[in-house]
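Participant: compute the structure for the input listed below.
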Amino acid sequence: MLNNSLLHPEEARKMIRKNQWNRPTAGMCNGYTQANLVILPKDLAFEFLLFCQRNPKSCPVLDVTEPGSPVPALAAPSADLRSDLPSYRVYRNGILTDEVQDIHPYWTDDMTGFLIGCSFSFEQALMQNKIPVRHIQENRNVPMYKTSISCTKAGRFEGPMVVSMRPIPEKDVVRAVQVTSRFPSVHGAPVHIGDPSSIGIESIDAPDFGDSVTINEGEVPVFWACGVTPQAVVMNIKPELVITHSPGHMFITNWTDEEFGVL
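Facilitator: Have a look, this model is predicted:
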């Protein structure tokens, strides 16, 4: 049986392009950086880049394509953002209208793609420190929640921060903060630890995106800023057309996680 955690990104993207992998990418290509995706028309690109610059915790930009080009020249110059993610979401006027495995039919010559850091990239470091990653253990998608934390507005872009959650044993919380702080380009340290209601999450068992996971006795919910934030913003501001990854279904870059780690 193929061990997907040991795949090289080129091999993984080839599988995805052939529709041989249509599940979340957590645990795939361990050691390589994964990225969220936002594709929007050129006339929105500067405002979105400014939004990312003002909200680096939620939207750390890793690469931006040339207008009209589907190739992330820095992250993976042989890749095609129209086919190399397992699943995409198409939003029209803020409404999710399609969820597809290929976006060639939606692509136009004025589109710009943004790759945004993903917290899947620091999960290998957590596991190397013997800190459990529950959604990988349970073969589920990471739970993600809209919060009451407002992003800093930029042009037309405004809305709530989305966070991902991982239950961490109490004894490991400090170490989890230390480990993830080394990776500011993929969300870095948590934004909240403990009571979900303090950041506007009404039910920890009902995530807005992804799947619920088991929280065992003696574990604390820990929340990291999440690259699904742009999807919440898109639903809030309702642009004519925006394409994103489906939550948990990431783009796998050629970069290693350690290239983004800091000592």
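Participant: every contact and neighbour count from this point should use C-alpha atoms.
Facilitator: Will do.
Participant: so residue 15 is in which element?
Facilitator: In this structure, residue 15 sits in helix 9-17 according to DSSP states H and E.
Participant: list the buried residues in that helix.
Facilitator: By neighbour count on 16 or more other CA atoms under 10 Å, the buried set for helix 9-17 is 9-10, 12-17.
Participant: top helix in this protein by residue count?
Facilitator: Ordering each helix of the chain by length in residues (DSSP state H) puts helix 42-54 first.
Participant: what's that one packed up against?
Facilitator: Helices and strands touching helix 42-54, by 3 or more CA pairs under 8 Å, 6 or more residues apart in numbering; DSSP states H and E, are strand 111-117.
Participant: between the strand it packs on and helix 42-54, how many degrees?
Facilitator: 20 degrees (axes from the mean of the first three to the mean of the last three CA atoms, to 10 degrees).
Participant: quick one: residue 49 from residue 137, how far?
Facilitator: According to CA to CA, to the nearest Å, residue 49 and residue 137 sit 35 Å apart.
Participant: more neighbours: those two, which one.
Facilitator: Counted by other CA atoms under 10 Å, residue 49 and residue 137 do not tie: residue 49 has more neighbours, with 16 against 10.
Participant: I'd like the structure of this one too, to check against the first:
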Amino acid sequence: MNDKKETPHIKPNGVEIAETILLPGDPLRAKFIAETYLENAQQFNSVRNMFGYTGTYKGKKISVMGTGMGMPSMSLYSWELIHIFGVKNLIRIGTCGAIQDHMNLYDLVLAMGASTDSRYVHQYNLPGEFANIASFELLDKAKKAADQKGLPVHVGNILTSDIFYNADPTALEKWQKMGILSVEMETAGLYLNAAYAGVNALTILTVSDHILRREQTTPEERQTAFTNMMEVALELA
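Facilitator: The predicted structure is shown next:
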């Protein structure tokens, strides 16, 4: 599928990139997934230490690659994976900060929609507001996989924000009132790229902290929760 295609940011050196790819923000998490879950994993990218691997999971070919933090980084990598390397199913796996009272640390969040304070959508010159939504096919599969594992899971709208340190201390309370489940920094860019290209995208998140309750997980505690998220995502291959 990839022949000898490459970009300034992804140089596969002949290693195939699968049509389904998992996209953690942290490239070391991509390495962990490849080493822990994939059979016959081959590294297809190391440019800027943004590690990418392709292998098989339960007999199905799947890739995994880091994306870095924020919409610009996610949007760059996902655009190239879609348009240059032919990826059809893009599944972000990452962490988020919960802002609803009924949510707890380690819960899973399936991003049915991704509201945003970003202006990334302006490039499409749309005559209105666009709703960033997930692929229902991937969303449905992920919900069923999470339910089968008995995992606490929330499905709904999240916020993709360009701002980590916000000068407006009331911003999150306003989003909370609109039913936003949690906050992260990548999904809206992924969903916009996927919608424009006509491919599938889904974000699966683990609650690593509850922002309004000021609760946080430790790195050790996160590992088990992240493993649950990874295993749900792998079932979508």
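Participant: can you calculate the TM-score here?
Facilitator: Overlay of the two chains. TM-score (TM-score structural alignment, normalised by the length of the second structure): 0.31; 127 aligned residues with a CA RMSD of 6.0 Å.
Participant: so for the longest helix of the first structure, what gets flagged as buried?
Facilitator: Counting neighbours by 16+ other CA under 10 Å, one finds that the buried residues in helix 42-54 of the first structure are 42, 44-45, 47-49, 51-54.
Participant: for these, give me CSV that also has distance to residue 163 of the first structure.
Facilitator: Output for the buried residues of helix 42-54 of the first structure, formatted as CSV (distance: CA to CA, whole Å):
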residue, distance to residue 163 of the first structure
42, 27
44, 24
45, 23
47, 22
48, 19
49, 20
51, 17
52, 16
53, 18
54, 17
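Participant: which of these lies closest to residue 165 of the first structure?
Facilitator: Lowest distance from residue 165 of the first structure to the buried residues of helix 42-54 of the first structure (CA to CA) belongs to residue 52, with 21.3 Å.
Participant: so what's residue 41 of the second structure closest to, chain neighbours aside?
Facilitator: Leaving aside its chain neighbours, residue 41 of the second structure sits nearest to residue 55 (4.1 Å; criterion: CA to CA, 6 or more residues apart in numbering).
Participant: typo on my end, it should be residue 223 of the first structure
Facilitator: Sequence neighbours aside, residue 165 is the residue nearest to residue 223 of the first structure in space, at 4.5 Å (criterion: CA to CA, 6+ apart).
Participant: wait, doesn't that neighbour sit right on residue 220?
Facilitator: No. Using CA atoms under 8 Å as the test, residue 165 of the first structure is too far from residue 220 to be in contact (9.8 Å).
Participant: so for these two, which sits in the more crowded spot?
Facilitator: Applying other CA under 10 Å to residue 165 of the first structure and residue 220 shows that residue 165 carries more neighbours, namely 27 against 20.
Participant: and the helix or strand where that one lies, what other elements does it pack with?
Facilitator: For residue 165 of the first structure, the host element (DSSP H and E) is strand 160-169. Applying 3+ CA pairs under 8 Å, 6+ apart, we find strand 160-169 of the first structure packed against helix 134-137, strand 144-150, strand 219-225, helix 229-237.
Participant: now render these as JSON lines, adding distance to residue 124 of the first structure.
Facilitator: What follows is these, written out as JSON lines (distance: least, CA to CA, whole Å):
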{"stretch": "helix 134-137", "distance to residue 124 of the first structure": "11"}
{"stretch": "strand 144-150", "distance to residue 124 of the first structure": "19"}
{"stretch": "strand 219-225", "distance to residue 124 of the first structure": "15"}
{"stretch": "helix 229-237", "distance to residue 124 of the first structure": "23"}
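Participant: out of these, which gets nearest to residue 114 of the first structure?
Facilitator: Closest of those to residue 114 of the first structure is helix 229-237, at 10.7 Å (criterion: CA to CA).
Participant: show me what counts as buried in the closest one.
Facilitator: Buried positions in helix 229-237 of the first structure, judged by neighbour count with 16+ other CA under 10 Å: 229-236.
Participant: save these as JSON lines, and put in distance to residue 62 of the first structure too.
Facilitator: Listed next are these as JSON lines, based on distance: CA to CA, whole Å:
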{"residue": "229", "distance to residue 62 of the first structure": "16"}
{"residue": "230", "distance to residue 62 of the first structure": "15"}
{"residue": "231", "distance to residue 62 of the first structure": "17"}
{"residue": "232", "distance to residue 62 of the first structure": "20"}
{"residue": "233", "distance to residue 62 of the first structure": "19"}
{"residue": "234", "distance to residue 62 of the first structure": "20"}
{"residue": "235", "distance to residue 62 of the first structure": "23"}
{"residue": "236", "distance to residue 62 of the first structure": "24"}
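Participant: nearest to residue 99 of the first structure, of these?
Facilitator: residue 231 (13.3 Å).
Participant: which one is the closest one nearest to, not counting chain neighbours?
Facilitator: Leaving aside its chain neighbours, residue 231 of the first structure sits nearest to residue 244 (7.3 Å; criterion: CA to CA, 6+ apart).
Participant: distance check, the one you found against residue 225 of the first structure.
Facilitator: Note on residue 244 of the first structure: its distance to residue 225 of the first structure, by CA to CA, is 17 Å.
Participant: my read: the residue nearest to residue 41 of the second structure touches residue 35, true?
Facilitator: No. With contacts counted by CA under 8 Å, residue 55 of the second structure stays clear of residue 35, the gap being 9.7 Å.
Participant: so residue 34 of the first structure belongs to a strand, correct?
Facilitator: Yes. According to DSSP: H, G, I helix; E, B strand; the rest coil, residue 34 of the first structure belongs to a strand.
Participant: that one and residue 123 of the first structure, how far apart?
Facilitator: Distance, residue 34 of the first structure to residue 123 of the first structure, by CA to CA: 11 Å.
Participant: and what of residue 92 of the first structure?
Facilitator: Using CA to CA, residue 92 of the first structure is found at 33 Å from residue 123 of the first structure.
Participant: go on, residue 52 of the first structure?
Facilitator: Going from residue 52 of the first structure to residue 123 of the first structure by CA to CA gives 23 Å.
Participant: now do residue 234 of the first structure
Facilitator: Distance of residue 234 of the first structure to residue 123 of the first structure, given as CA to CA: 27 Å.
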